[in-house]
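In: Structure for this input, please:
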Amino acid sequence: MNYGTLNTLNGILKNLQADAATLGLTVAGLMIVVYVIMVMITDDTNVAAHHKRWENLRKVFLCAALIAAAGAIITFGQQLGQGLHP
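Out: The predicted structure follows:
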């Protein structure tokens, strides 16, 4: 049986896991940048719209923090596992 495809997929997953914290921080940063650009483009000066934008920005920061934390936790778990099983 040919396992070439599965071995390739496993290699890709190992590379993604090795760089999980970096990917998490990059995605989180991109989310923040995209939303800030959307806020800057919006020219609505209504108070309710202003409040809604800040509320959404808080959600974006929370999601970005969760993504970055997930990446960091994956990296920490891998390093801990490597330390326990040399």
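In: When you work out contacts or count neighbours from here on, use the C-alpha atoms and nothing else.
Out: OK.
In: what packs against the lengthiest helix in the chain?
Out: Of all the segments assigned as helix in the chain under DSSP state H, the longest by residue count is helix 47-84. Counting contacts by 3 or more C-alpha pairs under 8 Å, 6 or more residues apart in numbering; DSSP states H and E, helix 47-84 packs against helix 4-18, helix 20-41.
In: 7 Å instead?
Out: Contact here means 3 or more C-alpha pairs under 7 Å, 6 or more residues apart in numbering; DSSP states H and E; on that basis helix 47-84 packs against helix 20-41.
In: List the buried residues in the helix it packs on.
Out: For helix 20-41, the buried set under the neighbour-count rule, 16 or more other C-alpha atoms under 10 Å, comprises 20-25, 28-29, 31-32, 35, 39.
In: Second chain to compare with the first, below:
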Amino acid sequence: MPDSPNAGAPVRNAARGRHRFREYHVTTIPDPPLALPSIEAVCVTGEERDCGATSGTLHTPDDVTRWIAEHCAQSGHELYEQTVRALVRAEPGAWQ
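Out: Down below sits the predicted model:
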């Protein structure tokens, strides 16, 4: 089926409206009294598939770095994905 010659033309009789969006500003701050951050590293070295070795959940960057160093020394793998999860508290701001 050939393309219509008016394929790029604006649609007529379309509903028109003006939408205004406001932003709600929120500041997030770490909430250390509640929980330690969770840090995990996964080895993603590999050509056909990732190695997949994981550090499990650790709580300090030094622990993750140590795990990566040990895995690298044992396997020679050099590429890792690191995920950090931490609780934050939202402090609502004003509507703008």
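In: where does the TM-score land?
Out: Here the TM-score of the superposed chains, computed with TM-score structural alignment, normalised by the length of the first structure as the reference length, equals 0.31; 41 aligned residues with a C-alpha RMSD of 3.2 Å.
In: Tell me which two of the buried residues of helix 20-41 of the first structure sit farthest apart.
Out: Farthest pair in these (C-alpha to C-alpha) is Ala20 and Val39. Separation: 28.6 Å.
In: next one: the longest helix of the first structure to chain centre, how far?
Out: Between the centre of helix 47-84 of the first structure and the centre of its chain there are 7 Å (C-alpha atoms, centre = their mean, to the nearest Å).
In: Let me know the angle separating it from helix 20-41.
Out: Counting by axes from the mean of the first three to the mean of the last three C-alpha atoms, to 10 degrees, helix 47-84 of the first structure lies at 170 degrees to helix 20-41.
In: in helix 47-84 of the first structure, what counts as buried?
Out: By neighbour count, and taking 16+ other C-alpha under 10 Å as the criterion, the buried residues in helix 47-84 of the first structure are 53, 57, 60-61, 64-65, 67-72, 74-75.
In: can you put these in a markdown table and add distance to Leu16 of the first structure?
Out: Formatted as a markdown table, the buried residues of helix 47-84 of the first structure follow (distance: C-alpha to C-alpha, whole Å):
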| residue | distance to Leu16 of the first structure |
| --- | --- |
| Arg53 | 33 |
| Leu57 | 28 |
| Val60 | 23 |
| Phe61 | 23 |
| Ala64 | 18 |
| Ala65 | 19 |
| Ile67 | 14 |
| Ala68 | 14 |
| Ala69 | 15 |
| Ala70 | 13 |
| Gly71 | 10 |
| Ala72 | 13 |
| Ile74 | 10 |
| Thr75 | 10 |
